[in-house]
Structures are given as C-alpha cells and as structure tokens.
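Colleague: I'd like to go over a predicted model; first the sequence, then the structure.
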Amino acid sequence: MIPWLAYVEIAVAAAAGLLAAVSGLLGRRPSDLTLGGAALVEVLLIAQIVVAIVAPFTGNSPTGNPLEFWVYLVSAALLPAAGIAWALVDRGRWSTVIVGIACLAVAIMLYRMLVIWTVQQA
C-alpha cells in the first residue's frame, strides 16, 4: 500500500461521502454528481487492489495481518458498488444518503487498511 495513494483515496472517499450525505439530507435525489463520486471511489479501490497485489513483490509487504487487510479491501470495494446499485433501484433522497454513508465507511476502512499495512507488527 502506498501511503500517498491511500491519503488521496481517503480524501476522495470522505469528500464524496459528505457531498452525497448532505445532498440526500437536503432532499436531493441521486444525481450524476453523487453517483459519479461513488464511482470514482470504486475506481480508486480497484487501483488499490492492483497496488496491493504488486506491492509485496517490490518489497513493500504489510506489517500487519495480510488476511485482515484483504478482508477490509474486498469489503470496501463492495460498498460503493452496493450503494450505487441501491441508488439506481430506489431513486429517493435516502438512497443518496446511503451512497454517502457507504463512501464515508470506505474512508474509515481505508485508514484502517493503511494502519494494518504500515504500523502494526506481525
């Protein structure tokens, strides 16, 4: 896991989450902006999966439990996709809030993944 990439992903996920959650609480339905933010978070998570596969071969191995890291990463990759699917099925304001909550959860999970990769002792 590359720390600067993780921080960029955390910032994008938090921004997309706040945007979608506030939009939903203001009564707005899912839009290209809110769903696009969640889609960007998903693309960044796919990039993180590629980086996590390649990093150990370049000498950047996790210091924590790799299984725990991968469970977090796969779970985080499923959240934005599930939120987008929910928003496409239910076009109400609460589905926009759900997309925001999913992105905020991804931001928290990414921080935990960074801690697992860089700080913990195996």
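Modeller: Ah, there it is.
Colleague: For the rest of this, base every contact and every neighbour count on C-alpha atoms.
Modeller: Fine.
Colleague: Give me the neighbour count for residue 119.
Modeller: 12 (other CA atoms under 10 Å).
Colleague: Can you name the residues that contact it?
Modeller: 63, 64 (CA atoms under 8 Å, 6 or more residues apart in numbering).
Colleague: try this one next to it:
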Amino acid sequence: MLWGYDGWFWASVVLGALSCVICLVQAARGRAPDDFSQGSVLVLEAFLLVYAVGSVFLPVLGPDPSGSLLEYWGYLLTALLIPAGTFVWSLVERSRWSTLILAAAGPVVAVMVYRMNFIYYYQ
C-alpha cells in the first residue's frame, strides 16, 4: 500500500528525513540552532504551506475525499504548527537541545502527511 501514495507524500519523507539528519548532525556536534538546522525546518514549513494551498484545490480538481475532510484539515493545521513551534522554540532557547527538538519536526511531518494521504485517499 505504501507505493500507492502520491509525490507529495514522498517529498515530505525526503524533506523530513533531510531535515532530521541535518539537525541530528548539528546536535551531535554540540551546536546551537543555526542557519542549517533552522533553515531545514523552514523548508519543511514552506513545503507544508504549498501543500495547504494544494489542499484547497484538491477537492475541486481531484478526487473526492474518502475520509473526513474535517479530520484531514485538522491534521494539516497541526502539521503546519509543528515546524513553526520548533522554530520558535529554537529562537527562545539557544542550546543544542533545541537542535534536537528541531530534528523531531521532520519525522513528525512525514507521519502527518502519511496520515493525511490515508484519510484522503484510502479511508
């Protein structure tokens, strides 16, 4: 069933994994949040904003959702808040632990997009 997911899901997996690896490497080096770690999370947030714009047009231009559209939008809004929240955290607390918090955003976004695809196409 995994191979049936669209390119947006796979893009989230790649971007989330890259962001996670970048942040984990920076944390292992003992670095506070910097342009690389924070920038990778901002790229995730930008991806989710584009995903949200596409989600507005998806019911009109694409297939009808098979699951709850309200649940889908709940997941999407929550996914939008996670990278933003970790970014704000990294601005407030400038330690290597904040870099680890930034690393968590990538896998969480990938899981959220996986669930959104499941709700929209397969439920």
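Modeller: Sure thing, it's come through. Quick caveat, the model's predicted, so the values are computed rather than measured.
Colleague: Superposed, how do the two chains score by TM?
Modeller: Here the TM-score for the pair of chains, by TM-score structural alignment, normalised by the length of the first structure, is 0.90; 119 aligned residues with a CA RMSD of 1.5 Å.
Colleague: So what's the residue count around the closest residue to residue 30 of the first structure other than its chain neighbours?
Modeller: Nearest residue to residue 30 of the first structure, sequence neighbours excluded (CA to CA, 6 or more residues apart in numbering): residue 96, at 5.2 Å. Per other CA under 10 Å, the neighbour tally for residue 96 of the first structure reads 32.
Colleague: again with residue 7 of the first structure
Modeller: Residue 7 of the first structure, neighbours per other CA under 10 Å, totals 15.
Colleague: Identify the residue of the second structure aligned to it.
Modeller: In the second structure, the residue matched to residue 7 of the first structure (TM-score structural alignment) is residue 10.
Colleague: Distance of its match relative to residue 60 of the second structure?
Modeller: For residue 10 of the second structure, the distance to residue 60 of the second structure (CA to CA, to the nearest Å) stands at 23 Å.
Colleague: ditto for residue 119 of the second structure
Modeller: 17 Å.
Colleague: Check the alignment and tell me where residue 45 of the first structure lands in the second structure.
Modeller: With TM-score structural alignment as the criterion, residue 45 of the first structure matches residue 48.
Colleague: swap that for residue 104 of the first structure, please
Modeller: In the second structure, residue 104 of the first structure lands on residue 107 (TM-score structural alignment).
Colleague: same check, this time on residue 18 of the first structure
Modeller: By TM-score structural alignment, residue 18 of the first structure lines up with residue 21.
Colleague: And the longest helix along the first structure, what does it pack against?
Modeller: Identified as the longest helix of the first structure according to DSSP state H is helix 93-118. Packing partners of helix 93-118 of the first structure (3 or more CA pairs under 8 Å, 6 or more residues apart in numbering; DSSP states H and E): helix 3-25, helix 32-54, helix 66-89.
Colleague: same thing but at 7 Å, please
Modeller: helix 3-25, helix 66-89 (3 or more CA pairs under 7 Å, 6 or more residues apart in numbering; DSSP states H and E).
Colleague: Brilliant, that's me finished.
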